[in-house]
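Student: predicted model follows, preceded by the sequence.
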Amino acid sequence: MTTTLVTGGTGALGRPVTERLRAQGHDVRVLSRRAVPYSVDLRQGGGALDAAVTGVDTVVHCATSPRGGDEQAARNLITAARRAGVGHLVYISIVGVDRVPFGYYRSKLAVERLVEDSGIGWTVLRATQFHDLLLTVFQGMSRLPVVPLPARVKDQPVEVTEVADRLCELAREAPAGRVADMGGPEIRTMDSLLRSYLQATGRRRAVVKVPLRGAAYRAFRAGGHLAPDHAVGTRTFEEFLARRREAAAARAHG
């Protein structure tokens, strides 16, 4: 039996990764700031991190924060993993980190380079944005009577559990370097995705398309964050919303 450490193992992606690896018979350790017994802030490192990686064969690195600190967290994780003799480091990144000059994307790209230069066997998977992220964005924006959307921007959302399946597959295999990107099944306008959300939630909102400025917006508008040749996901945004409604209804009648 192999031992796998999942960083960010209580998060939107880390949780299904953990569940699937355990179901497949792996000994899985969950690392996050609040997970017991491996409660670790990767940005701080220290003895608790060393204990978490000791005896680990593979690390699946899902922990991330748009608020910053990913690079320091990766440095600490890599240093501890090297000391512990970890054989495989699997990292989840984002499609377009090398094409879109957006702050969070730059940080993810920097972590990719740290992983590549770590001296540990590595695998990097880039995925498009999760359905869950769009849901969070639309929930916040729809609190307004008029919803502003960036003009002429499309997205290719993917189901997080499908990305989890792919990460588990990669974690079971030998280090593969940079693997093929993983995109959702459809490239859609933000307007059409928002309208699907509004219809599913029974909300009526005016939508205004706002042209923005800057290099990041131009890159998003040009589709730098999309993977049209790797539309391997199967669950659409509408199917994702329908499953959430079904789950909510089941809990309400549970």
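Tutor: Thanks, I have the structure now.

Student: C-alpha from now on. contacts and neighbour counts both.
Tutor: Noted.

Student: look at Gly87 and say how many residues are nearby.
Tutor: Per other CA atoms under 10 Å, the neighbour tally for Gly87 reads 17.

Student: wait, it sits on Val60?
Tutor: No. The pair Gly87 / Val60 is not scored as a contact, 11.5 Å apart, by CA atoms under 8 Å.

Student: adding another structure so you can compare the two:
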Amino acid sequence: MSTILVTGGTGTLGSLVSERLRAAGHEVRVLSRHSPQYPVDLRDGGGLDAAMAGADVVVHCASSPRGGDDVAARHLIDAARRAGTAHLVYISIVGVDVVPFGYYTMKLKVERMLEASGLGVTILRTTQFHDLVAQAVGTAAKLPVVPVVPLPKGVQVQPIAVDEVADRLAELAVAPPAGRVEDMGGPEVRTLADLGRAYLAARGSRRRVVTFPLAGRAYAAFRRGGHLTPEHAVGRVTFADFLAASAHR
């Protein structure tokens, strides 16, 4: 069995990946600034060499919309080289190469850093998680624009279950490095407004969804569907399934 280091291992995706790898008998090291075993700060690399020592694989799930992913990736790459770690698996997003959105641009930069690192690398791009769509709509529903919920006009989404992505990452972690593998998309493409209405209905809300246009190249790219991959609609869990399951948690 392998020793596998998981960054972001306490997050929504990373925790599920860690669970699956442990269940398969692997030693899993979860990186966190507050971990009693592996206290690591990817922003400055502190504690990373000790955590990386003897690790066969790194699954890199840690990410921050506030920036700094490139700095974290540089520290991780350098530490992996020093430790002789054979394989680094990275989770990215469909459309990072065509949607000029800041967070996407940073994810693409990290992809390119990994590809140029000389390490064994596997990169998986997926569409947005169901949880993220629900969070976005839920946040919009809290805005003081009673009784409506404002959402961007003309944007489609192809959400996927985080559990299915965790299954795939755990599978890739124990396989040989494969470069960029096939994208993963959710089972259906629907407008964000439609998903918003479904979310509100599932929670018994009578608020009405109102769509509005935005400006900028990123919005235009989202409207063109640059973040979608209908040809790779491999997910099985629909947004309706997600909402039904959430109601019973």
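Tutor: On my side now, so go ahead. As the structure is a prediction and not an experimental result, all values here were calculated from the model.

Student: quick TM-score on the pair, please.
Tutor: TM-score for the superposed chains, counting by TM-score structural alignment, normalised by the length of the second structure: 0.97, backed by 246 aligned residues with a CA RMSD of 0.8 Å.

Student: quick one: the strands in the stretch 51-200 of the first structure, in order.
Tutor: Here the stretch 51-200 of the first structure has its strands, by DSSP state E, counting those that start in this stretch, at 58-61, 88-94, 121-127, 146-150, 154-155, 177-178, 188-189.

Student: what's the second one in contact with?
Tutor: With CA atoms under 8 Å, 6 or more residues apart in numbering as the test, strand 88-94 of the first structure has contacts from 57-62, 105, 108-109, 112, 115, 120-129, 167, 170-171, 174-175, 225.

Student: just the buried residues of those residues.
Tutor: Neighbour-count burial (16 or more other CA atoms under 10 Å) applied to the contacts of strand 88-94 of the first structure gives 57-62, 105, 108-109, 112, 115, 120-129, 167, 170-171, 175, 225.

Student: format the strands of the stretch 51-200 of the first structure as a markdown table; extra columns: distance to Ala52 of the first structure.
Tutor: Shown next, in a markdown table, are those (distance: least, CA to CA, whole Å):
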| stretch | distance to Ala52 of the first structure |
| --- | --- |
| strand 58-61 | 10 |
| strand 88-94 | 14 |
| strand 121-127 | 19 |
| strand 146-150 | 42 |
| strand 154-155 | 37 |
| strand 177-178 | 24 |
| strand 188-189 | 41 |
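
Student: how many residues are close by the residue lying closest to Gly25 of the second structure once chain neighbours are set aside?
Tutor: Spatial nearest neighbour of Gly25 of the second structure, excluding adjacent residues (CA to CA, 6 or more residues apart in numbering): Met1 at 6.5 Å. For Met1 of the second structure, the count of nearby residues is 10 (other CA under 10 Å).

Student: check contacts around Met1 of the second structure.
Tutor: Gly25, His26, Glu27.

Student: now, among those residues, which is nearest to Arg82 of the second structure?
Tutor: Closest to Arg82 of the second structure out of the contacts of Met1 of the second structure is Glu27 (20.3 Å), distances taken as CA to CA.

Student: excluding its backbone neighbours, what's nearest His130 of the second structure?
Tutor: Closest to His130 of the second structure by CA to CA, 6+ apart is Pro159, at 5.1 Å.

Student: give me the contacts around stretch 108-118 of the second structure.
Tutor: Asp69, Asp70, Ala73, Arg74, Ile77, Tyr90, Ser92, Val96, Asp97, Val121, Ile123, Gly179.

Student: 10 Å - rerun?
Tutor: Under the contact criterion CA atoms under 10 Å, 6 or more residues apart in numbering, stretch 108-118 of the second structure has outside partners 69-74, 76-78, 80-81, 88-98, 103-107, 120-124, 179-180.

Student: what's the distance between Thr238 of the second structure and His232 of the second structure?
Tutor: For Thr238 of the second structure, the distance to His232 of the second structure (CA to CA, to the nearest Å) stands at 15 Å.

Student: which of the two has more neighbours?
Tutor: For Thr238 of the second structure versus His232, neighbours defined as other CA under 10 Å are more numerous around Thr238 (18 against 15).
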